[in-house]
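1. sequence unknown, structure follows:
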């Protein structure tokens, strides 16, 4: 690298459908849905025997019940019973899950779906009194002993989607905060497993595709901070710990790339290795920002935005090392 503190590169960052009388369900669907939510542990254990508990969520591989962590069901609060399959983007409530697992079409077979739920709950047709006045514990299915969470991470405190240039989901990264600090875990959509894809993708590829200048930072949180200001930003998966050789840098080919490292030794090393890989990959230009001397250790792009810094002016005029 050739260090340049006086040369400045100016970047121009410039509910079910209505049924007819003949097909009207014999039961109150809203009451049955509430009963399912009130018996959620038993319901999920019945629908997904391979599922496991993790904090306030129930996790399983998919709607077919395969082991895994892609499909997440909320267990508490106003979203109890709501589920999302992060591998497919599908989601719904506990009625939808019951329908999918048991092969019911919610549009054309809603009465049969409702009857199926009622039969499993042991609710007879004449039990049509208001739920709040008649719900007896004896009518609830036996609750299995609550399983212990599969890990000690608890619920995710952050999630970032990695998509290709056409918007197709490649991977997700989940953040967990616990007594030991923060921890990140990737989900590979193609293999449907909790691991990083090979090669590892860059973040925010749909925006990178049409951009001329791109800022590379450490971590999705920092990238999002810049994106909210209108800058096109990205990060390698795992930030400063990203394996350079296993990262696909090709989306940065022909781009003018500015690397904004965290203010620590790990950040400097990441910037050096990443900038060299990006330059070798065919970027139009590559430079590494110099962090101001008065900034604290680990200061990064997120901190700059949080402090109210004029980030646009900083990326345009701050001293930098020219790599290419």
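-> Yep, that arrived. Quick caveat, the model's predicted, so the values are computed rather than measured.

2. C-alpha only now, for contacts and for neighbours.
-> OK.

3. longest strand of this protein?
-> Longest strand of the chain, by residue count under DSSP state E: strand 169-178.

4. Past that strand, which element shows up next along the chain?
-> strand 181-188 (DSSP states H and E).

5. Show me which positions of the longest strand of the chain end up buried.
-> Neighbour-count burial for strand 169-178, counted by 16 or more other Cα atoms under 10 Å, picks out 169, 170, 171, 172, 173, 174, 175, 176.

6. As JSON lines, those residues with distance to residue 303 would be great.
-> Listed next are the buried residues of strand 169-178 as JSON lines, based on distance: Cα to Cα, whole Å:
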{"residue": "169", "distance to residue 303": "28"}
{"residue": "170", "distance to residue 303": "28"}
{"residue": "171", "distance to residue 303": "26"}
{"residue": "172", "distance to residue 303": "24"}
{"residue": "173", "distance to residue 303": "21"}
{"residue": "174", "distance to residue 303": "21"}
{"residue": "175", "distance to residue 303": "18"}
{"residue": "176", "distance to residue 303": "20"}
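
7. also this one, for the comparison:
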């Protein structure tokens, strides 16, 4: 009896035909499709969402090659270690703080609320974090925004260990507000009309949970330093215009959800 040929994911996927299918054989057309790219911006595959009567379902779509040379797109996940969603953004902005969400939709929403951060996620759900490649978080400042449920808390615990093992410089955990619905995440915050200013306040209250910086402070007997408002604001500087009025009251003009808002800046140095 013959043995079925082994297959392996091809990353980057070839640009030449055949292109990826537009429909799943049983689930039909996806309601959303997220493109995974390599750090160089090459195609690594997709994750598709299907909204069904029984609830939402997700399927990865990856290009594979068999040992016998056959090549095709398949509705299967990458072999471990799997790529992160947002690798190209991590590579393009090596000094930007990183925000890790649970799911591609949440990561995209967080990117709109916090344009000064690189917002990423791992593929295949909260229970598959250990199968992802976290090496790109080495020497990065990382914050985790978990979903407001038990699965989100478990995901946060898992990725905390994985990011620290990968060499994250600093790690912090954002706590969802107490009055939100079960499963609330960045996508819900965006849908509810949260502004960047409100989201930054949530970020500013995040709790440091580890990393090389905190380990050094602990060895020196120092308490972790709370992130000042200026640091959170400076993460947005490439998107902002700073100015002051005739009375030297300081403001920053910040793009928020397609329009500009003027925020007061509590900075004596800027007033001078």
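-> Arrived safely, thanks for sending. Keep in mind it's a predicted model, so treat the numbers as computed, not measured.

8. The second structure: matching residues for the longest strand of the first structure?
-> Using TM-score structural alignment, strand 169-178 of the first structure lines up with residues 43-52 of the second structure.

9. Outside of that stretch itself, list whatever touches it.
-> The contact list for stretch 43-52 of the second structure (Cα atoms under 8 Å, 6 or more residues apart in numbering) reads 10-14, 27-38, 56-63, 83, 123.

10. redo that, cut-off 7 Å
-> With contact meaning Cα atoms under 7 Å, 6 or more residues apart in numbering, stretch 43-52 of the second structure is reached by 11-13, 27, 30-38, 56-63.

11. compared with the first structure, how much does that stretch deviate?
-> Its aligned residues in the first structure lie a mean 1.0 Å from stretch 43-52 of the second structure after superposition (mean Cα distance after the TM-score superposition for the first structure).

12. so how far is that stretch off the chain centroid?
-> Computed by Cα atoms, centre = their mean, to the nearest Å, the chain-centroid distance of stretch 43-52 of the second structure equals 16 Å.

13. same check, this time on stretch 71-87 of the second structure
-> Using Cα atoms, centre = their mean, the offset of stretch 71-87 of the second structure from its chain centre is 17 Å.

14. who's in contact with it?
-> Identification of contacts with stretch 71-87 of the second structure by Cα under 7 Å, 6+ apart yields 9, 20, 36-39, 59-65, 119-123, 131-133.

15. Now intersect these with the strands, please.
-> 9, 36, 37, 59, 60, 61, 62, 63, 64, 65, 119, 120.

16. which two in these are spaced the farthest apart?
-> Largest separation among these by Cα to Cα: 65 and 119, giving 30.7 Å.

17. neighbour-wise, which of those two wins?
-> residue 119 (30 against 17; other Cα atoms under 10 Å).

18. excluding its backbone neighbours, what's nearest that one?
-> residue 99 (4.6 Å; Cα to Cα, 6 or more residues apart in numbering).

19. Which residue of the first structure is paired with the one you found in the alignment?
-> Under TM-score structural alignment, residue 99 of the second structure pairs with residue 215 in the first structure.

20. same question, residue 205 of the second structure
-> Checking TM-score structural alignment: residue 205 of the second structure goes with residue 318.

21. so who does its match touch?
-> When contacts are counted by Cα under 7 Å, 6+ apart, residue 318 of the first structure touches residue 289.

22. you'd agree the match of residue 99 of the second structure is in a strand?
-> Yes - applying DSSP: H, G, I helix; E, B strand; the rest coil, one finds residue 215 of the first structure inside a strand.

23. Please determine how far it is located from residue 266 of the first structure.
-> Separation of residue 215 of the first structure from residue 266 of the first structure (Cα to Cα, to the nearest Å) stands at 18 Å.

24. about what we covered before: neighbours around the residue nearest to residue 119 of the second structure, how many?
-> Residue 99 of the second structure has 25 nearby residues by other Cα under 10 Å.

25. And residue 78 of the second structure, by the same measure?
-> 23.

26. Give me the aligned partner of it over in the first structure.
-> For residue 78 of the second structure, the residue aligned by TM-score structural alignment is residue 197.

27. Would you point out which residue is most central in the first structure?
-> The residue lying closest to the centre of the first structure (Cα atoms, centre = their mean) is residue 159, at 3.2 Å.

28. mind listing what the aligned partner of that one in the second structure touches?
-> In the second structure, the residue equivalent to residue 159 of the first structure is residue 33, according to TM-score structural alignment. Taking Cα under 7 Å, 6+ apart as the contact definition, residue 33 of the second structure lies against 46, 47, 48, 49.

29. do you know how far the first one is from residue 55 of the second structure?
-> When you say that, I think you mean residue 46 of the second structure. Counting by Cα to Cα - residue 46 of the second structure and residue 55 of the second structure are separated by 20 Å.

30. Equivalent analysis for the third one, please.
-> Here the distance between residue 48 of the second structure and residue 55 of the second structure works out to 14 Å (Cα to Cα).

31. before we move on, what about the last one?
-> As judged by Cα to Cα, residue 49 of the second structure and residue 55 of the second structure stand 11 Å apart.

32. still on that earlier bit, considering the contacts of residue 33 of the second structure, which is situated nearest to residue 144 of the second structure?
-> Nearest to residue 144 of the second structure, judged by Cα to Cα, of the contacts of residue 33 of the second structure is residue 47 at 21.0 Å.
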